[in-house]
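Undergrad: fold the stuff below for me.
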Amino acid sequence: MDSRIKCATLPNMITRTAFLNPVVAAFAGFFMLAPAQASDLRLSDEVASLLEQLRDPDLEGWHRIERQLVRQWSRSGSASADLLLQRGRDALRRGDSAAAIEHFTALIDHAPDFAEGYHARATAWFMDGKVGRSIADLQETLSRNPHHFSALTGLGRIFEDLSEFDRAQKAYLAAEAIHPHRNDVKAALERLERRLGGITL
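TA: The predicted structure follows:
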C-alpha cells in the first residue's frame, strides 16, 4: 500500500525472475500467487537498472530511485487508464474510499494486467475496512509485479495487525530484500524479531 496515502519495450529485456532473490521467490510461493501475466513477464532496462540500484544498501539518494520506480509502475500505457488511476488516488486523498474503489475497479476492468490498479484498490479496500479484499488485491499486485515493495509492506502491516506474525515477517523480509532503505520496514522487523524470540524465518 502507498505509504503516502496511509500508495516502451527495449531491446535488452530481462525476465522478472532474474531479480527474484530467494527470499522474494519463497514468499511468492508461500502465497501461491497466480502466474504472472504474459504481457508483464519482462522488465524494461530502465526498471531493471532502478531495481538493481535500489538493492544497494549503501545507496545515497534512494528516495529519487524509489520515486522513479513508482512513476514507472504508475504508467499503464493507456491515457484513459492513467486518468482512472489518478482519479482514484485523488479520491483516496480526500478520504473517499468508496469513490476510489469505484475508479480503481473501472481501471482494473479496463487494464486487468496493470499491477498498480490492484495495488491502489488494495489501499482503498484497507481504508474501507475490507481487509480480506485488500489482501486479495495485494496478491494480485504481486502476481503481476513481484518487485512491488509497497505491496509487500502492506501485506506485512495487515498480517501484523492480524497477529499473523510469521507471515508478517516473511512479507517484511521480502520487501527489505528489494528495498533495504525503509525505516518503517526495519522497525517492523526489529519489532517482530523481539516478538518471535529472535527466530528468523
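Undergrad: only C-alpha atoms from now on, for both contacts and neighbour counts.
TA: OK.
Undergrad: the residue most central in space within the chain sits in which helix or strand?
TA: With distances taken as CA atoms, centre = their mean, Ala151 lies nearest the centre of the chain, 2.6 Å away. Ala151 is part of helix 149-161, with elements assigned from DSSP states H and E.
Undergrad: what about the residue nearest to the centre of the chain, distance to Lys130?
TA: For Ala151, the distance to Lys130 (CA to CA, to the nearest Å) stands at 16 Å.
Undergrad: and if you look at Glu46?
TA: Going from Glu46 to Lys130 by CA to CA gives 35 Å.
Undergrad: swap in Glu140?
TA: Counting by CA to CA - Glu140 and Lys130 are separated by 16 Å.
Undergrad: more neighbours: these two, which one.
TA: Legend: neighbour count by other CA atoms under 10 Å for Glu140 and Lys130, higher for Glu140 (26 against 13).
Undergrad: now the helices for this structure?
TA: Taking DSSP state H, the helices of the chain run over residues 22-30, 45-54, 62-73, 79-93, 97-110, 115-127, 131-144, 149-161, 165-178, 183-195.
Undergrad: Proceed likewise with the subsequent sequence, for comparison:
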Amino acid sequence: MRLWPLLLCLPVCLAGAVFADTCPDAPDHSAGLDDLIAQIQQAESEQEARVISNQMWAFWADAPDEQSQAILDRGMSRREAWDLLGALQDFDRLVEYCPNYAEGYNQRAFVNFLRQDFPAALVDLDRAIALSPRHIAAISGRALTLMGLRRLDEARDAMAEALALNPWLPERGLAAPGGPLAPPGQDL
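TA: Next up is the predicted model:
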C-alpha cells in the first residue's frame, strides 16, 4: 500500500518536470526602447548614435532567463567565430526553448543570411518582427535579406521603415541616391 501515494504523486511530479523547462517571458524593455528610439532620431553624430544603438542591443540580447542567455551567448560566440552550423544549432535550441523571444529568431536569421539561405532568414525575420515590431536590426536585416532575394521594392520599403526608426543605421548608404535601395530612379 505504500506505493499508492507515490502513484498519486506521479502525474504532478511529471507535470512539474515538463514545466521546469518552460521559458519565461522575455523582459519588457518597450518603454526603454521607446526612449532610445527617440534619442537616436535626435542624435547629432554617428558616434552618439552608435552608443544609443549599443544600448538597444543590450535590450534585445537580454534573454528571458539564465538558460536562454547562455544559449544566446554561445550561439553568438560561435557565429562570430564563423562556426555557423554550431551557431545554427544553438539558435534552433533557443527558438525551441523560447518560441516567444524575438532575438532567437533574429540571430538564427543572421546565421542563415550569412549562409545565404535567404528564404529561411526571411521566415525568422518576419517572426522576430511580429514578436518585436520595432526591432530595428531585424527590420534592416529583413531589407538586406529581401535584397538578397532580389525583391528590391520590398527591400526598399523595409529599409525605409528601419531608417525611420534609426536614421543612423550603417546600411543607410544602400538607400542613399545611387544605392541599390534608393527610391526608383535614384538607384543604380
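Undergrad: alignment lookup: the residue nearest to the centre of structure 1 to structure 2.
TA: Alignment note (TM-score structural alignment): Ala151 of structure 1 maps to Ala138 of structure 2.
Undergrad: mind checking how far its match is from Ala20 of structure 2?
TA: Counting by CA to CA - Ala138 of structure 2 and Ala20 of structure 2 are separated by 30 Å.
Undergrad: likewise for Glu96 of structure 2?
TA: Glu96 of structure 2 sits 14 Å away from Ala20 of structure 2, going by CA to CA.
Undergrad: more neighbours: these two, which one.
TA: Glu96 (13 against 9).
Undergrad: tell me the counterpart of the more buried one in structure 1.
TA: Using TM-score structural alignment, Glu96 of structure 2 lines up with Asp109 in structure 1.
Undergrad: list the residues that contact that match.
TA: With contact set as CA atoms under 8 Å, 6 or more residues apart in numbering, Asp109 of structure 1 has no partners.
Undergrad: and Leu189 of structure 1, by the same measure?
TA: Taking CA under 8 Å, 6+ apart as the test, what Leu189 of structure 1 contacts is Gln169, Tyr172, Leu173.
Undergrad: aligned to it, what sits in structure 2?
TA: Applying TM-score structural alignment, one finds that Leu189 of structure 1 aligns to Ala175 in structure 2.
Undergrad: tell me how many other residues surround Gln69 of structure 2.
TA: Per other CA under 10 Å, the neighbour tally for Gln69 of structure 2 reads 15.
Undergrad: give the equivalent position in structure 1 for it.
TA: Counting by TM-score structural alignment, Gln69 of structure 2 lines up with Asp82 in structure 1.
Undergrad: mind giving me a markdown table with the helices of structure 1 and columns for distance to Thr15 of structure 1?
TA: Shown next, in a markdown table, are the helices of structure 1 (distance: least, CA to CA, whole Å):
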| stretch | distance to Thr15 of structure 1 |
| --- | --- |
| helix 22-30 | 14 |
| helix 45-54 | 9 |
| helix 62-73 | 16 |
| helix 79-93 | 25 |
| helix 97-110 | 24 |
| helix 115-127 | 16 |
| helix 131-144 | 12 |
| helix 149-161 | 18 |
| helix 165-178 | 16 |
| helix 183-195 | 27 |
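Undergrad: tell me the most buried of the ones you listed?
TA: Mean neighbours per residue, mean count of other CA atoms under 10 Å, is largest over these for helix 115-127, with a mean of 27.
Undergrad: show me what that helix packs onto, helices and strands only.
TA: Applying 3 or more CA pairs under 8 Å, 6 or more residues apart in numbering; DSSP states H and E, we find helix 115-127 of structure 1 packed against helix 79-93, helix 97-110, helix 131-144.
Undergrad: and of these, who's closest to Ile158 of structure 1?
TA: In terms of CA to CA, the element of these nearest to Ile158 of structure 1 is helix 131-144, at 7.5 Å.
Undergrad: now the closest one on structure 2. Mean distance?
TA: In the superposition with structure 2, the average deviation recorded for helix 131-144 of structure 1 is 0.6 Å (mean CA distance after the TM-score superposition for structure 1).
Undergrad: and Gly95 of structure 1, how far from His181 of structure 1?
TA: 28 Å.
Undergrad: more neighbours: which of those two?
TA: Neighbour count, other CA under 10 Å: between Gly95 of structure 1 and His181, His181 has more, with 21 against 15.
Undergrad: thought the more buried one was touching Trp62?
TA: Yes. Counting by CA atoms under 8 Å, His181 of structure 1 does reach Trp62; the two are 7.4 Å apart.
Undergrad: next up, the contacts around the closest residue to Ala63 of structure 2 other than its chain neighbours.
TA: Nearest residue to Ala63 of structure 2, sequence neighbours excluded (CA to CA, 6 or more residues apart in numbering): Gln69, at 4.9 Å. By CA under 8 Å, 6+ apart, the residues touching Gln69 of structure 2 are Ala61, Asp62, Ala63.
Undergrad: same thing with Asp90 of structure 2?
TA: With contacts defined as CA under 8 Å, 6+ apart, Asp90 of structure 2 is in contact with Ile71, Leu72, Arg74, Gly75.
Undergrad: among those, which recur in structure 1?
TA: Counting by both residues aligned by TM-score structural alignment, their matches' CA atoms under 8 Å, structure 1 reproduces these contacts from the contacts of Asp90 of structure 2: Ile71, Leu72, Arg74, Gly75.
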